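[1] Sequence isn't available, so here's the structure alone:
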């Protein structure tokens, strides 16, 4: 629960993005370690808001070291001094960006939300994007602008039809224990995978015409929540299918085994190809925060009047 009504504290939902290459994940690293998380920089910037109570970011979706986010989310409380009105969401976002000390982090947009809103628990959908590139026979075959942003495969092609067939076995509600890495805090490994797609990417803007041997591929996975490293493990298995190491039907066998230590499912795709693409809150928008819409009153766990204040009705996505 958030602060009591009348405390002068305003809660905000903030969308932000980052390139994860230089971070030890999104979560803050506390103590004297040299490693640092995205959250450390966000909270350092928030100190300049001069909140009566130190500002802490509650992150919607934790990402590992090297993983990127096109759009992650967090909630935070800001308590201004007596007599000072709450910051408008626009001012809050601008202030955070102005004081961020790392160029690989950007606040996209902010919204006022009720005091009991929770960025992690209220999320109804998360989508991850994994980027592959084939024909990358050596690391130096990949553009310097694409390094650390995709998984370069030496193979010249993938059996995408087989990968799409294999992905169908993952859809629906299952025990995904076979794709869970050790260290997961989840009490249950049952999840519902709503979407698993494999499709060619139109191509990178950073690849020169003479480098047309390279072909990019996008894998997307959507669920309300995922297990620790579940997406990277599923990606590794689907790539094995694409390379002919596994048959599509074997993915069903792996899933039903619930064994995370098997020879194929223990493989984990590299972190640098993974992007958190969007976080949704019921009918609220995710990857495009500018189009946030009012939540349906029938959605459990969401207040009937979310009061997402961003200025004009158009900015609030109510038109």
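    Sure, I can see it. Everything numeric in this text was worked out from a predicted model, so none of it was measured.
[2] hey, let's count contacts and neighbours off CA atoms from now on
    Will do.
[3] show me what contacts residue 72?
    15, 16, 17, 59, 60, 61, 276, 277, 278, 279 (C-alpha atoms under 8 Å, 6 or more residues apart in numbering).
[4] how close does it sit to residue 279?
    For residue 72, the distance to residue 279 equals 6 Å [C-alpha to C-alpha, to the nearest Å].
[5] what do those two both touch?
    Residues touching both residue 72 and residue 279 by C-alpha under 8 Å, 6+ apart: residue 60.
[6] coming back round to it: now go through the contacts of residue 72 and say which are in helices.
    Nothing among the contacts of residue 72 maps onto helices, per DSSP state H.
[7] okay, pairing it with this:
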């Protein structure tokens, strides 16, 4: 049996998240509504002889996208040799393409049996994409959200907002105070069945960096000029080792509320420094999932390196490059 790290990307719009769904306490056997579920179905087509289970590095909610996420899985072939990594990538991508699924395997890598996709992750980087209507278009008739132009290529890919007095510098200022080690309980959404969230130390996390930079319109050439006429794009980049349930979306929502003047900078400061579900300001929002992207899961290369001693003695370079079952 051998362990494989699978690097994948996906558009989360059509999925109910990465994790398989539960029905009355048990996992759905063939779950086509989750990324994990369709990945499991595709892996079965390799005909491993073991009953495998996919281990996720990062759980993304319904509608959240991933430019780079990772899982690991243990697979055993009937001949005892490892699968060829490139063949796994091709076979999985062929399966997803045949079903018109918005998933792409980036690469597959043989890793040590001691490796764990979640536990060995050094950092995770998220980006929240924001499309801010320019101030000269925020006033006047015909500016109802459902009347405004939004490039169809960006539908469910970017959060478009308008506010006449939106202050991007204030957003940057309040966001910068979240860097470092804090108790983020105010920004955690509770999840059923997670007893760890009752532990006072569970909500202590470190954010390594937060940057807010000009973003880029992803519309095609036909729509790009019009989109850039109406909107300023901003990328909110957040890097940390781990995050709480919906933490990123709730933090960004609070920063946007402050930038729009719905809450004060003092309100944001109190939410951060008085960690409690009761500290959450009702005028804050939880921003939509579709603007959020998991961009990168980082590992120490040494943790991914497999020694020759971990390969079967009879395995040669030629044998490991044969086609999968």
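    That came in fine, so what should we check first? Being a predicted model, the structure only gives us computed values, none of them experimental.
[8] if we can go back for a sec, so which of the contacts of residue 72 of the first structure hold up in the second structure?
    Contacts from these that recur in the second structure, judged by both residues aligned by TM-score structural alignment, their matches' C-alpha atoms under 8 Å, are 15, 16, 17, 60, 61, 276, 277, 278, 279.
[9] Among those residues, pick out the one closest to residue 207 of the first structure, please.
    Closest to residue 207 of the first structure out of these is residue 277 (22.1 Å), distances taken as C-alpha to C-alpha.
[10] burial count for the aligned partner of the closest one in the second structure?
    Counting by TM-score structural alignment, residue 277 of the first structure corresponds to residue 295 in the second structure. Number of residues near residue 295 of the second structure (other C-alpha atoms under 10 Å) recorded here: 20.
[11] Could I get the contacting residues of residue 295 of the second structure?
    66, 67, 68, 69, 124, 125, 126, 127.
[12] sorry, back to before: now the kept ones among the contacts of residue 72 of the first structure in TSV, please, with extra columns for distance to residue 170 of the first structure.
    Formatted as TSV, these follow (distance: C-alpha to C-alpha, whole Å):
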residue	distance to residue 170 of the first structure
15	29
16	29
17	28
60	24
61	21
276	19
277	20
278	20
279	21
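[13] which one is residue 99 of the first structure nearest to, not counting chain neighbours?
    Nearest residue to residue 99 of the first structure in three dimensions, chain neighbours excluded: residue 45, at 4.9 Å (C-alpha to C-alpha, 6 or more residues apart in numbering).
[14] could you say which helix or strand contains the one you found?
    Residue 45 of the first structure belongs to helix 38-46 when assigned by DSSP states H and E.
[15] In the second structure, what stretch matches that helix?
    Under TM-score structural alignment, helix 38-46 of the first structure corresponds to residues 35-43 of the second structure.
[16] Comparing the matching stretch with the first structure, how large is the average distance?
    Its matched residues in the first structure lie on average 0.5 Å from stretch 35-43 of the second structure after superposition (mean C-alpha distance after the TM-score superposition for the first structure).
[17] which residues touch that stretch?
    With contact meaning C-alpha under 8 Å, 6+ apart, stretch 35-43 of the second structure is reached by 15, 17-20, 30-32, 54, 92, 95-96, 103.
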